[in-house]
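>>> Here is a sequence with its predicted model. Questions after.
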Amino acid sequence: MKILFASSEATPLIKTGGLADVAGSLPTALNHIGQDCRLILPGYPDVLEKAENLTKLATLEIAGEKSPVHLLKGSSGPHKVPLYVVDAPHRFKRPGNPYLSPEGVNWPDNAERFSLFCHAVAELATNRIEHDWVPDVVHANDWQTGLIAPLLSMEKKRPATLFTIHNLAYQGLYDQATFQRLGLPDHLWSYHHLEFHGQLSFIKGGIALSDRVNTVSPSYATEIKTAEFGYGLEGLLNHRKDHFTGVLNGIDYHAWDPLTDKHIYTPFSVERFSEKRKNKLALQREYGLPEDEHIQLLGYIGRLVDQKGVDLILQILPGIMDAGVQMVMLGSGNKDLEHALEKISNRYHSRVGVYIGYDESLSHRIEAGCDCFLMPSRFEPCGLNQMYSLRYGTVPIVRRTGGLADTVVDVNPSTLANGSATGFVFENADASSLWGAVEHAINFYRRSSTDWEILARTGMQQDFSWEASAQHYLELYQTAMDEPGL
C-alpha cells in the first residue's frame, strides 16, 4: 500500500511534542511490515539541514503564493524513510519553532503557511507534478494538515484520506477574512465543512471531510465525544462515530531501549535491573542533588502548561519535600510556571532539580534514573512518557484519562495479586488526589524493595511497540479505500 504521511513535525528532523514522535515512528513501522509509506514535511531550516540526499523534484504552482515553492525528495532518519519536503523559504525558513516565533508568539501567517503545505500535499497526492509515485491513501495529522481532505474532496480521482487527531485542544481557528484571503472555494464556508461558529476551523475540515478519522487512544476517542473534552466538536464527532475510532500510539523500541540507549549512563534490562540504580546516582549528580540510591526520585518531562497538571505538582511539591523525596523536572512553556519552578528549585536546591527548556538526551536519562514519573494531566490524548517510563522501569503516577487510562494498571490488592499492576492511578484533577497517589507510591517504595522491583519489572515487560498499532492503521487505510466515508 502506498501511504503519504503528512505532518507538521517528525523526529529526528523537527520536534515540539508527541506528534513528532508518532510521525517519526509510524512510517518506519509501516515500512517494516511491507508497506510503502512516505513522509511529507514543511521545509523548516532544521528539516533542510538534517534530511539526507535532498534533491529538487518539482516546482509547485500554489494559488496566492507569489514566491517560489519547490518540492524536494530525500530521506529521514536512520531507517531512511522516504521524505518529501515543501520548500517555501518565505513561509518556513525562520527562527523559532514550527509554530511560534523566538518570542513564543504564533506566527501571524500560520494560516497561510499551513494552507500552502496542504495545497502542496494535494498536488503530490493527485499527481499534478507527473511524479512516478501516487499514494493510495493520505494520512493527515492535526490541524496543520486539516485542509488536505477538503482540497482532495473536490477531486474526481483522489486517494483515500485518514485524519488523526493528536490533540483536539489545538484547532487552527481563524476569522472569515482569513478564509477569504486563503482563496478557498466558497462552498467550503459551510456548517458542514470548514465554518465553525463564524470562524474558519482547520481541524474541523479534517474531521468533516476525511474518509476515516481517528485519535490516539480508545479512551480519548470516547472522551472527545463529550462536551467536557470536545471543544464544541463533540456533535460532529458523534455524527461521524461510524467512521471514527481510537488507536493507541506505540513507542519506538529501538530509540527507547534501556539496554542499548546511548543517552543513558549505564545500560540495564529486566534481567539486569540492579544496574538501574547507577543511572539514578548519575542523574542526581547531574542535577546537583545529594547522591543516595535509597532516596526516592520522582521525574517530570513535558510542557509546562495547565493541561499537564504542572500547577498540581507545584501545589504538592512542599509535601514531597517534607517526605524526604527528590524531584527532577525538564520542560518549558508557561512563563509563570517556569518562574515558580525555578523559585522552588532555589528554595529546595537539595531536593528539586529543574531544567527549563528541552534536551532529548536528558529526557532519556530522566526516564532511566528516576524511580517514579509524574503525569497528572487534566487530559492526555495518548501520552508517550508513561510508556517510556514503563519501558525503563520507572513507575508512572498518572491521572485516569485518555491514553494514561489505557496504558497504566493501578496498584491495588487485586492487581498486585494477579501480577498486572504497573503504576499508581488517581481519578480527579486536583492536588489532593495527586498527593494521595504520590503518598501511596512513597509508602509502597519504602515498604519493600523487592515488591517495588517486581512492580517496575512488570512495567518493563509490557508491549507498547509500534508493530501492533501499525497493523491497526493498515486496517483503517484499507477500510478508507474500500468504503469511502464521504
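That came through fine. Numbering: from 1, shown residues only.

>>> only C-alpha atoms for contact and neighbour calcs from this point on.
OK.

>>> how close does the nearest residue to residue 280 once chain neighbours are set aside get to residue 71?
Nearest non-adjacent residue to residue 280, counting by Cα to Cα, 6 or more residues apart in numbering: residue 369, 3.9 Å away. Using Cα to Cα, to the nearest Å, residue 369 is found at 43 Å from residue 71.

>>> more crowded one of those two?
residue 369 (28 against 24; other Cα atoms under 10 Å).

>>> Quickly note the distance from the more buried one to residue 263.
From residue 369 over to residue 263 the distance is 12 Å, taken as Cα to Cα.

>>> cool, and residue 310?
Plainly put, residue 310 is 26 Å away from residue 263 if you go by Cα to Cα.

>>> ok, those two, which is more surrounded?
It is residue 310, of residue 310 and residue 263, that has more neighbours when counted by other Cα under 10 Å, with 23 against 17.

>>> In contact with that one, which residues are there?
Contacts for residue 310 (Cα atoms under 8 Å, 6 or more residues apart in numbering) come out as 304, 337, 376.

>>> By neighbour count, which of these wins?
Counting by other Cα under 10 Å, top hit in these: residue 376 with 33 neighbours.

>>> doesn't residue 312 make contact with that residue?
Yes: the criterion here is Cα atoms under 8 Å, and residue 376 meets it with residue 312 at 7.5 Å.

>>> Overlap of the contact sets of those two?
In contact with both residue 376 and residue 312: residue 434, using Cα under 8 Å, 6+ apart.

>>> can you give me the helices in the stretch 151-300 of the chain?
176-181, 202-209, 218-223, 227-230, 234-239, 276-286 (DSSP state H, counting those that start in this stretch).

>>> could you say what helices and strands the fifth one packs with?
So that's helix 234-239. Under the contact criterion of 3 or more Cα pairs under 8 Å, 6 or more residues apart in numbering; DSSP states H and E, helix 234-239 touches helix 202-209.

>>> Next up, a structure to set beside the first:
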Amino acid sequence: MKVLSVCSEMFPLIKTGGLADMTGALPGALAGQGVDMRVLLPAYRGVTMSLESCTELAALDLPLGRAGLRHCRMQGIDIFLLDAPALYDRPGGPYLDAAGQDHPDNWKRFALLAQAAAAIACGALPGWVPDVVHAHDWQAGLCAACLRAQDSETPVIQTIHNVAFAGRFPAAIFPELGLPEGFFGIDGVEFYGDVSFLKAGLAFSDLVTTVSPTYAEELTRPALGGGFDGLLRARGADLVGILNGLDSEEWNPETDPLIIRQYTASRLGQRQVNRNSLYTAFALEDGRPLVAMVSRLTDQKGVDLVFDAAGEIIGRGFNLIILGAGDEAHETRALAVGSAHPGRAGVHVGYDEALAHRIQAGTDALLVPSRFEPCGLTQMCALRYGALPIVAPTGGLVDSVIDASPMALAQNVATGLHLREVSAAGILFALDRLTAILANPPCHQQMIRNAMKTDVSLGRTAAEYAALYARFRQSEPRVRALA
C-alpha cells in the first residue's frame, strides 16, 4: 500500500505544533504495517540542508505555475520537496512572516501544494503512484478537490488536526485555483461567502479523520465544530477519530539522554533524582510537591486559569513550574507569577526541548486545562514519564487519561485526574484531590506505574491508519465530485 502524506510541516525539519510531530513520526511507524508512506512538503528556506541525498525528480506544470520536485531522504523516510522559491524560500515560518503576520499569499502557497499532490497521484512520477492521498489540515485541504477536478478516483483521507484553522480566504481567489465553477458552492469550497481550504477537504474527501475519538464527536456540535458541524454530521460514519501517539523512542525515560537519570516503572526510585534536579534548576524550596505546565501560552490552552490560580496553588503547598512561549500578554503574566513567588514558582519563557523532557521526568503532576484540545501530546509525555496529568475533560485529553475516580482507584487503573470544571476553581479542586493521592504513597506509586504502562505509542495509531487505508485496497472509492 502506497500513501502520499501531504502536509505543511514535519518534525524535525519544520515545526509549529503537534501536526509536525505526527507527520514526522507516522511514516516510520507505518513501515512496520507494510505501508510505504512518502511525504510531500514545501521546500521552505533551510529545509534541504537537513536532508540527505536530495535529487531533482521532475518539473511540474501546475495551474498556479511551474514548480520543481526533489526527492530527499531523512532517517529512512522518503520526502518529496516542492520547490517554488518565490513562494517558499523566504524569511519567517511556514505560515507567518518575520514580523509575525500571515504571509499574504498563503492561499497560493498551499493551493500549489495541493496541485502538486494531485499531479503525483495522477502519475507525474511513473515510478511511484500512491494508492491513497492523506491530506493534513487546511494547508492540504484542496487535495481532494484538485483530484476530483481531474476526474481522478484516487481515495483521499482528510485529517483535521485543529478545526479552529479553516484556511479561509476571499472568494476572489477562487478563479485562480483552477477548479470547476461548480465547486464554489455550499457543497464545495464555499464557506460563508469565502473560500475555505479545510471545507474543500471535508466536502470532497472519501474519509475524514481527526486526532481523537472524543474530538470527532465534539466537532459535530455547533459550539465546537467551527462552523463545519453540519457538514461533519452529514458525513456520518465517514468521520473517524484516531488518537494520536508519541514517538516512543524520543519519549522514553529508560533511554532519554536529555534527562538527569533514566528510569522505568519498576525503578521509580531513580525518578527522584530528576525531581530533585528541578528544585535546583528553578531555585525552588526543597521538599514541596511539584506541579508543572509545559504548554504554548495561548487562550486555547487555558494558561490564564493557571495564572489566576497561581497564588492558591502555592498556598496549598505546591511549587509551580511553567515552561512555554506564545502570546505576549500570557508570557508577561507567566513572568509575573515567577517574580511574585520567588522560591515557589519557576518560570522559563521560551521553548526548550531538553528542559521539557526534564520537567516531565521530575514533576509530580502536569496541568493541561485546555478549553478544547483535539488530541494533545504533552499529557501523553506526562503519562510516559510518570507525571500524573491533570486534564480538562475534552478531546484527546479525556481519551488518553483515566480519571482517579473511586471505581478507577479500586480497580487500579487510574492514570491522572480530570478537571470537574475548566476554571481556576476546577484546577484547585483537582489539586486537593492530588494532595490526597500524594498522602497515600501506595496509591500514588500505583498511579505512576499505571500511567507509565499506558500505550501512548504511535504504533497503535499507525495500526489504526493502516486498517483505514486498507479499506480502499479492494473497494471502489466513493467519489464526491460535483457536477
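Now that the structure is in, tell me what you want to look at. As the structure is a computational prediction, the values presented were derived from the model and not from experiment.

>>> Kindly provide the TM-score of these chains.
Their TM-score after superposition, calculated using TM-score structural alignment, normalised by the length of the second structure, is reported as 0.96; 478 aligned residues with a Cα RMSD of 1.5 Å.

>>> need the contact list for the equivalent of the residue nearest to residue 280 of the first structure over in the second structure.
Aligned by TM-score structural alignment, residue 369 of the first structure pairs with residue 362 of the second structure. Applying Cα under 8 Å, 6+ apart to residue 362 of the second structure gives the contacts 271, 272, 273, 274, 275, 276, 277, 278, 387.

>>> One more pass at 7 Å, please.
Taking Cα atoms under 7 Å, 6 or more residues apart in numbering, we find residue 362 of the second structure in contact with 271, 272, 274, 275, 278.

>>> which one in the first structure is aligned with the last one?
Residue-level alignment of residue 278 of the second structure against the first structure, with TM-score structural alignment as criterion, gives residue 283.

>>> Mark which of the contacts of residue 362 of the second structure are buried, thanks.
Neighbour-count burial (16 or more other Cα atoms under 10 Å) applied to the contacts of residue 362 of the second structure gives 271, 274, 275, 278.

>>> Helices along the stretch 351-483 of the second structure, start to end?
Remark: helices assigned in the stretch 351-483 of the second structure by DSSP H, counting those that start in this stretch are 353-362, 378-385, 395-400, 406-410, 424-438, 441-453, 458-470.

>>> and the longest one with helix 441-453, angle?
To tie it back to what came earlier, the one meant is helix 424-438 of the second structure. Computed by axes from the mean of the first three to the mean of the last three Cα atoms, to 10 degrees, the angle separating helix 424-438 of the second structure from helix 441-453 equals 110 degrees.

>>> Helix 424-438 of the second structure packs against which elements?
Where contact means 3 or more Cα pairs under 7 Å, 6 or more residues apart in numbering; DSSP states H and E, helix 424-438 of the second structure is packed against helix 303-315, helix 441-453.

>>> Using a markdown table, please lay out those together with distance to residue 188 of the second structure.
Below are those laid out as a markdown table (distance: least, Cα to Cα, whole Å):
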| stretch | distance to residue 188 of the second structure |
| --- | --- |
| helix 303-315 | 37 |
| helix 441-453 | 44 |
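
>>> Figure out which of those helices is closest to residue 423 of the second structure.
Among those, the nearest to residue 423 of the second structure by Cα to Cα is helix 303-315 (5.9 Å).

>>> which residues of the first structure does the closest one align to?
So helix 303-315 of the second structure sits over residues 310-322 in the first structure, by TM-score structural alignment.

>>> just stretch 181-190 of the second structure next, same as before
Under TM-score structural alignment, the match for stretch 181-190 of the second structure is residues 186-195.

>>> now the end-to-end length of the matching stretch.
11 Å.

>>> List of residues touching that stretch?
Taking Cα under 7 Å, 6+ apart as the rule, stretch 186-195 of the first structure contacts 200, 201, 202, 204, 205, 208.

>>> cutoff 10 Å now
The contact list for stretch 186-195 of the first structure (Cα atoms under 10 Å, 6 or more residues apart in numbering) reads 146-147, 150-151, 173-176, 179-180, 196-209, 236.

>>> Tell me the gap between it and the middle of its chain.
Distance of stretch 186-195 of the first structure from the chain centroid (Cα atoms, centre = their mean, to the nearest Å) equals 29 Å.

>>> And stretch 464-483 of the second structure, by the same measure?
24 Å.

>>> returning to what we had before: overlap in contacts, residue 369 and residue 263 of the first structure.
Common neighbours of residue 369 of the first structure and residue 263 (criterion: Cα under 10 Å, 6+ apart): residue 363.

>>> buried ones in stretch 78-87 of the first structure?
Here stretch 78-87 of the first structure shows 81, 82, 83, 84, 85, 86, 87 as buried, counting by 16+ other Cα under 10 Å.

>>> And the last one? What does it align with in the second structure?
Read it as residue 87 of the first structure. Applying TM-score structural alignment, one finds that residue 87 of the first structure aligns to residue 83 in the second structure.

>>> Just to check, its match is in contact with residue 54?
No: contact criterion Cα atoms under 10 Å: residue 83 of the second structure and residue 54 do not qualify, at 11.9 Å.

>>> which residues do those two both contact?
Common neighbours of residue 83 of the second structure and residue 54 (criterion: Cα under 10 Å, 6+ apart): residue 70.

>>> ok, now how distant is residue 59 of the first structure from residue 72 of the first structure?
Taking Cα to Cα as the measure, residue 59 of the first structure falls 9 Å from residue 72 of the first structure.
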